Every structure is written in C-alpha cells, then in structure tokens.
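Enquirer: What would the 3D arrangement of this be:
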Amino acid sequence: MADHRQSIRTAATALGFDVCRFASAAEPWSAGERLAHFVEAGRHGEMGWMETTLKRRSHPTAMWADARSAVVLGMNYGPEHDPLPEMADASAGYISVYARGDDYHEVIKGRLKTLAGQIAARTGEAVKVFVDTAPLMEKPLAQRAGLGWQGKHTNLLSRTHGNWLFLGVILSAAEMEPDAPEGEHCGTCTACMDACPTNAFPAPFQLDARRCLSYLTIEFAGAWPEEFRTATGSRIYGCDDCLAVCPWNKFAAEAREGRVKARDALVSPRLSDLAALDDAAFRVLFSKSPVKRIGRDRFVRNVLYAIGNSGDEGLLASAQALVDDPSPVVADAARWAAARLTAA
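Expert: Reported below is the predicted structural model:
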C-alpha cells in the first residue's frame, strides 16, 4: 500500500491548513452511542436535525459505506488576545471569536475540495468533503486522528492550538495508515465548567445545549426564559467563556489566515448601532459572516437582551424604538429591555 500521507500533509500546508492528520473511518467507536444518549435526554433542544440524522451521524460508514480513511484538517483561528475582557464594556456587544471574520465554512470548503481532488488522483479512490454541514461527527474523528481531544466542555482541545481550531474532514475510500489518537489531558482542571455563565455542563464531558448561550443565541428561535436573558450579559452571538479560560491556550498562536481574523466592525460593536439594523443593513454588515445565517430578527433579539443587561440608560431609547417591531420576538425583547433599564 503506497503511503501518500506526507505528500497530502505538504499539500494541506500549502493550502493554509495548520494541522493534517489521518484516522480510520471504518473502525468501531463509542461516539455514536454518546450522541444517542445526548439526544435521548433531550439535551439537543430545538436542533431537530440531530434527531432526524442520528443514525447517519452515528458512524462515518453509516453515512458513506465506502469510507475507509479520514483526513482531518485543522485551521487555527486564534485571537490576538484573550477576548473575555471585552465584556467589561456593557454597552458593546460580544461576538464569538470564530464569527468575527469570514464564514469558516466558505474559507475552508474550497481548499478541502482542492485537496480532496489531489487525494483522489493519488489514490485512485473516491472522496467526500465535510465542513460541519453534514451528519459527520468531526470532533471524535479529530481526536482519533490525534489533533486533540474533546475537553470537559465537549469542544476539541489541542496541546498546540488550544481551543481555536476550525475542522474539516475528507473521507476517502482508500486505506491509509492512521496516526496515533490523542488522549485526554484535562486532568483535574474544571476551569471551563466553572466559567459557564448558565451552568450548561451537568457533568465533565457532557453538555446540555438547552442551557448553552451559543445554542440560545444562534439555534434557538423563540423568546428566552428570564434566567438566560440576564445571564447572557453582552453576549449577542455565541459564547467563548469555556474556551477562553482554558489553560491550554497558553500554547495557542494568533491565526495566520487573514480571512478568519476579526473584522474591526465586529469587535465590541455598539449595541445602539446594532439595535437600529433593519434587514438590509444587517445583511450588509454581516456579509460573508456566519452571523448572517440567523437573520436580523434573532440577532436583534440578542442585542436587546444585552441592552437590558447593560445598565446604560442611554440605550433606553434604542429599546423603546423596537417595542412595536413587526417581529414578535424582537418586540418582546424590546419591552423586556426597556422595563429593565427603566427599573434600573
């Protein structure tokens, strides 16, 4: 069996990937069983697609029977500095580090397709490309390939890149020698769990998405329960608390790919400006951004919760201007925010 791994790694580096490792896509694993327990417990919340795709998601070969090997790629998106101190400015919104640049799906997908074409040409076998948009469990594959391990916060954690890695996977029908898997290196540390503002981790290595601010700000469409509205602080898209506090980030470096670096407009944007966005202005501001996919109404809902938490009476007018918004979820959030600021 010809060993194509070094040439694939070289090509991956040339395409801008920071890590390239190999895993078996056909061997048994326990990740599917863990996911089934997660869904059975209802911890996936309104993400119904996790339930409908559960069988295909349970193992790579359940989705593609010919899969034999996985080429797992990582692209570093490390920030310039610890982002959490930005939340000290309660009149500015906090957008998760991963969403401050161009949509990583678009940044990575074309490069994956290029690399996949080269792999197919070298091996003579079929390939398929995945960037978090199909029922494939990338994080367990990444751990199996040795990129890192799923920490107590359930995200992938790397000894060389900390918490800041975008993942892409190429499945191949070719047999390729796997790299050694990565073990778990969290030890007794619980910094990620302790930092969670909504207690979304019922136990180490377990997540209840229904309590997670990333889920609530992005996936959840309705009005939030009161406890989460107040807990979100100024977080308006995603949450980095469990990622940013991890001690392994001391080994992380700033992203070298320009397209995933933060845009100035998306670092501490003023809540008053964001509350005034109509649909057209929202689309312009978040062009090519992952934020765009949640739409103006859900985003402005998040902004209004942050306004209600700001304690800034100067933002009262921004909330009052939206109490009769055509979107019921926006109007509800505006009334809540106005009442909070008035009471304060």
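Enquirer: can we go C-alpha only for contacts and neighbour counts from here?
Expert: OK.
Enquirer: Who are the packing partners of the host helix or strand of Arg301?
Expert: Applying DSSP states H and E as the criterion places Arg301 in helix 295-310. Here helix 295-310 touches helix 213-218, helix 226-231, strand 235-237, helix 271-275, helix 279-285, helix 328-343, going by 3 or more CA pairs under 8 Å, 6 or more residues apart in numbering; DSSP states H and E.
Enquirer: Kindly recompute the last result at 6 Å.
Expert: Under the contact criterion of 3 or more CA pairs under 6 Å, 6 or more residues apart in numbering; DSSP states H and E, helix 295-310 touches helix 328-343.
Enquirer: So which bits of the helix it packs on are buried?
Expert: By 16 or more other CA atoms under 10 Å, the buried positions in helix 328-343 come out as 329-338, 340-341.
Enquirer: next one: stretch 64-76
Expert: 64, 66-76.
Enquirer: what's the answer for stretch 101-110, then?
Expert: Buried residues in stretch 101-110 (16+ other CA under 10 Å): 101-105, 107-109.
Enquirer: now the end-to-end length of stretch 319-328.
Expert: Stretch 319-328 has an end-to-end distance of 14 Å (CA to CA, to the nearest Å).
Enquirer: hmm, who's touching that stretch?
Expert: 331, 334-335, 338 (CA atoms under 6 Å, 6 or more residues apart in numbering).
Enquirer: For my notes, please list these in a markdown table and give distance to Gln206 for each entry.
Expert: Converted to a markdown table, the contacts of stretch 319-328 look like this (distance: CA to CA, whole Å):
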| residue | distance to Gln206 |
| --- | --- |
| Ala331 | 34 |
| Ala334 | 33 |
| Arg335 | 35 |
| Ala338 | 36 |
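Enquirer: quick one, what contacts Cys20?
Expert: Applying CA under 6 Å, 6+ apart, the residues near Cys20 are 9, 72-73.
Enquirer: one more, for comparison:
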Amino acid sequence: MIVPNREKQAKLRAFLAKEAHALGFAQLRVCRARDAQDREELLRHFINKGYHASMDWMEETLERRAHPSNLWADVQSIIMLGFNYGPDEDPRQLLARKDKANISVYARHRDYHDLIKGRLKQLSAKLLSRLRETHPEGAIKVFVDTAPVMEKPLAELAGLGWQGKHTNLVSREFGSWLFLGAIFTNLDLLPDEADKDRCGSCVACQEACPTGAFPQPYQIDANRCISYLTIENKGPIPHQLRSAMGNRIYGCDDCLAVCPWNKFAQQASEARLKARDDLKAPALADFLAMDDATFRQHFSGSPIKRIGRNRFLRNVLIAAGNSGLDSLSCDVMPHLDDSDPLVRGAAIWALGQISPDQDFAHLANQKQDQETDPDVKAEWHLALKGKTS
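Expert: Purely as a prediction, here's the structure:
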C-alpha cells in the first residue's frame, strides 16, 4: 500500500516526527522491510554455539525473528523509534560501594515496556487517523522488546545508530542509552539512510566486561553475561562467575557505560524513566530483609518484579558474599533456612565468603547433615572445603 507523492511523504514524516517528539521519543527513522537482511544464518550460529543459554524461546522463534516479513507478511515499512533513558551519572561509580546494590540503569524506574508501548500505540493511532481517508486499509503492529523482532539491526538500517561490538545499539546523539520501539505498517513510507559502524578499533566494551562474555566483537555469550545471569537465569549463579558479579544484583551496564560515544549522551527527560531515589544506591541489608510481600510492594511497576523474590534474593546474597563485610552475616543467616533451595544455596556461599572460618565451620557441621536438597548439600560441602583448603 503506497503512500504516493514525495511531497506528501515529506509532510507525513514531518508530522510523525513532531508527534513522536511530543510523546517523548528522541528519534524517529524509517526503513523498508524488504531491505532488511535475513538473519537466519546468524541466529542459527548463535543458537548452535549455545550462546542463548537457557533462553529456549530464542530457538523456538528463530524463523519468525529472522526477517520482518516472517512475523507479518504484509509489512512494508518499519518505523523505528528511540526513547532516551540516559542516567545522570556513570552507573559504575556504585561498584566500589560494597554495601550497596547496583541495579542496571534501565531498571531503576518504571517498566519501560508499558510506557513505550503505550506511546507507540498513540503515535500509530495518529498516523492511521491522518491517512484514514486516503488509505483506509492502513494497518500497524507495535513492538517493544518482547516479540521476535530484531530491533537493533532494524534500528541500524533505519539510521538510528549502529550495532556496536557489545551487540547493543550506539547512537551518535545518545550513546548507548536508547530504548527501541518498532511500528510495523503495510504502508510504503520513504526510508531513511542506514547508519554505519563507527566503533573503529575501539574495544573498550569488550575489555570492560567483568565476566568475559564477548567471545569476539559483535558476539555475546549469554552464559557469561551478568544481565542474563541475574535476570533470565532461573538456576544458581555458576561458581566461577560469582566473584566477578560484585554488587550487581539486576543487570549490568559496564559495556554500555564505558562506550566513548556516551560523551554525547543526554540525561533522560521523561520523569517516569528517571531513577527512583531508593534504587540509586540501595543498601544490601535492606534487600536481604525483604519477604515476598515486601518485595512485591517495593518493586510494583518495576521490571525487577518479574524475576520474583527468590531469584532477586539469590542475586542480593551473591552481592553480600562479594562485599567482604562480616557485618552482613546476621542479614544472611536467616536465609540458610529459606524454603527455596536457590536462596539457601546462595546464602551458604555468601556466608562462606564473609564469616570467620571457625564460626562457619561450626555452623556447616550442624547444617549440612540436616539438608535434604542435594544441590544445597553440595553448596555446604564446597563452601566448607573453601574454608579449610
């Protein structure tokens, strides 16, 4: 369905840009679906390497994800939008404060999915309303991160930025701090010029990763990524990666924050995307004291809520173990008797890291014989071995 006449196209783009800006979007660009590369081979390589870890949905949706037309056969154009969520300070500064919990910038405020999807629907309604008389069959579909859409390559194709060596989008105007939204439409709109890779010889993001999650530039192994480990991973954190996590309890911003293009980044202007004061530098001790009801109430409307109290406590306990603070032992101790083995196992490791050797050995000898879960029992054995070796 073609929107005719270049002059009308230009007026339509000006209208969309104005409305997008009024809705808080920092950037709007357009690409044609037929110009998108088929990513099936690249995705299969990613899956075959096992880089998707336990995210089985990536394999299940591979074919639909490979090309926009596989998701919607009628799509002609894709309107890509960027929503700035730039922080007011470098999030890595908090890594040195061992008694505090470091939460990824994107999760220090309201869940961006709901906010941006609502704005995309508003913009889409304005577009269809404007074209209702001339294009009554116009249709749209909106996506924000949760559907099988390759947002970052499409954003690069549309000219929002380029996919950097850390696999995330980099913008000349906003650095690494852009949420992406997509509007698929059966309207044929004039496309923008694709952006080009401007990473050059820089490997700052690769070198900044605390767990070595980049096997090579432009590839990421989720098995070693702290964002995956603290959010998508439902099991214990692998022992060999726990120390490298530091106090990161939900996500990791290191590869994003170190990017030199962030010198052009701007602080988020949307009030609902500005960090909550209580999530800028929260105390580990406060989080360790949370029961399920308190967790749900505290993180209502936050993306953190979706991982649940048990996974959240697993992460906080690992951070407590990395703190080196024996003063947190009294906050960790109650979790040795938690009903969830995931929490108990993390508590054992944490206590083993921060409590005096003699005290821990005495406690371990009492507790490990009472444990019925084999994985948790193994945690006691490993922690005690670490104390005595």
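Enquirer: Tell me which of the contacts of Cys20 of structure 1 fall in strands.
Expert: 72-73 (DSSP state E).
Enquirer: how about CSV for the contacts of Cys20 of structure 1, with distance to Val303 of structure 1 added?
Expert: Formatted as CSV, those follow (distance: CA to CA, whole Å):
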residue, distance to Val303 of structure 1
Arg9, 42
Val72, 36
Leu73, 34
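Enquirer: quick check, nearest of the contacts of Cys20 of structure 1 to Ala120 of structure 1?
Expert: Arg9 (14.4 Å; CA to CA).
Enquirer: Quick one: map that closest one onto structure 2.
Expert: By TM-score structural alignment, Arg9 of structure 1 lines up with Ala17 in structure 2.
Enquirer: Once you drop chain neighbours, what's closest to that match?
Expert: Nearest non-adjacent residue to Ala17 of structure 2, counting by CA to CA, 6 or more residues apart in numbering: Leu28, 6.3 Å away.
Enquirer: Next one: that neighbour from Leu71 of structure 2, what distance?
Expert: Leu28 of structure 2 is 22 Å from Leu71 of structure 2, by CA to CA.
Enquirer: helix or strand right after the top helix by length along structure 1?
Expert: Determined from DSSP state H, the single longest helix within structure 1 is helix 104-123. As assigned by DSSP H and E, the chain's next helix or strand after helix 104-123 of structure 1 is strand 127-130.
Enquirer: helices and strands around that next one, which ones?
Expert: Applying 3+ CA pairs under 6 Å, 6+ apart, we find strand 127-130 of structure 1 packed against strand 165-172.
Enquirer: Touching the strand it packs on from outside, list them.
Expert: In contact with strand 165-172 of structure 1 (CA under 6 Å, 6+ apart) are residues 67-77, 126-131.
Enquirer: mind running it again at 7 Å?
Expert: Contacts of strand 165-172 of structure 1 with the rest of the structure, by CA atoms under 7 Å, 6 or more residues apart in numbering, involve 67-77, 116, 125-131, 138.
Enquirer: do stretch 219-236 of structure 1 as well
Expert: By CA under 7 Å, 6+ apart, stretch 219-236 of structure 1 touches 46, 87, 90, 92-95, 197-198, 213, 217, 298, 302-303, 305-306, 309, 329.
Enquirer: Equivalent analysis for stretch 153-163 of structure 2, please.
Expert: Contacts to stretch 153-163 of structure 2, defined as CA under 7 Å, 6+ apart, come from residues 27, 29-31, 36, 80, 152, 169-172, 191-197.
Enquirer: Make a ChimeraX selection of whichever of those residues turn out to be buried.
Expert: To isolate the buried subset of those in ChimeraX, counting by 16+ other CA under 10 Å, use the following:
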select :27,29,30,31,36,80,152,169,170,171,172,191,192,194,195
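Enquirer: Ser69 of structure 2 corresponds to which position in structure 1?
Expert: Match for Ser69 of structure 2 (TM-score structural alignment): Thr61.
Enquirer: what's the burial count for its match?
Expert: Burial of Thr61 of structure 1 is recorded as 18 neighbouring residues (other CA atoms under 10 Å).
Enquirer: Can I take it that it is in a helix?
Expert: Yes: with DSSP: H, G, I helix; E, B strand; the rest coil as the criterion, Thr61 of structure 1 is part of a helix.
Enquirer: for the closest residue to it other than its chain neighbours, what are its contacts?
Expert: Counting by CA to CA, 6+ apart, Ala67 is the residue found nearest to Thr61 of structure 1 once chain neighbours are left out, at 5.7 Å. Shown in contact with Ala67 of structure 1 (CA under 7 Å, 6+ apart): 25-26, 60-61, 171-173.
Enquirer: Please, which helix or strand holds Ala67 of structure 1?
Expert: Per DSSP H and E, there is no helix or strand for Ala67 of structure 1.
Enquirer: and stretch 123-142 of structure 2, how far from the chain's centre?
Expert: 31 Å (CA atoms, centre = their mean, to the nearest Å).
Enquirer: How about residues contacting that stretch?
Expert: 19-20, 120-121, 182-187.
Enquirer: Now rank those residues by neighbours and give me the top one.
Expert: Ala182 (26 neighbours).
Enquirer: Now that one: closest residue in space, sequence neighbours ignored.
Expert: Per CA to CA, 6+ apart, closest to Ala182 of structure 2 is Met80, 4.7 Å.
Enquirer: Now for the equivalent of that neighbour over in structure 1: which residues touch it?
Expert: Under the alignment (TM-score structural alignment), Met80 of structure 2 maps onto Val72 of structure 1. By CA under 7 Å, 6+ apart, the residues touching Val72 of structure 1 are 20-22, 142, 145, 168-170.
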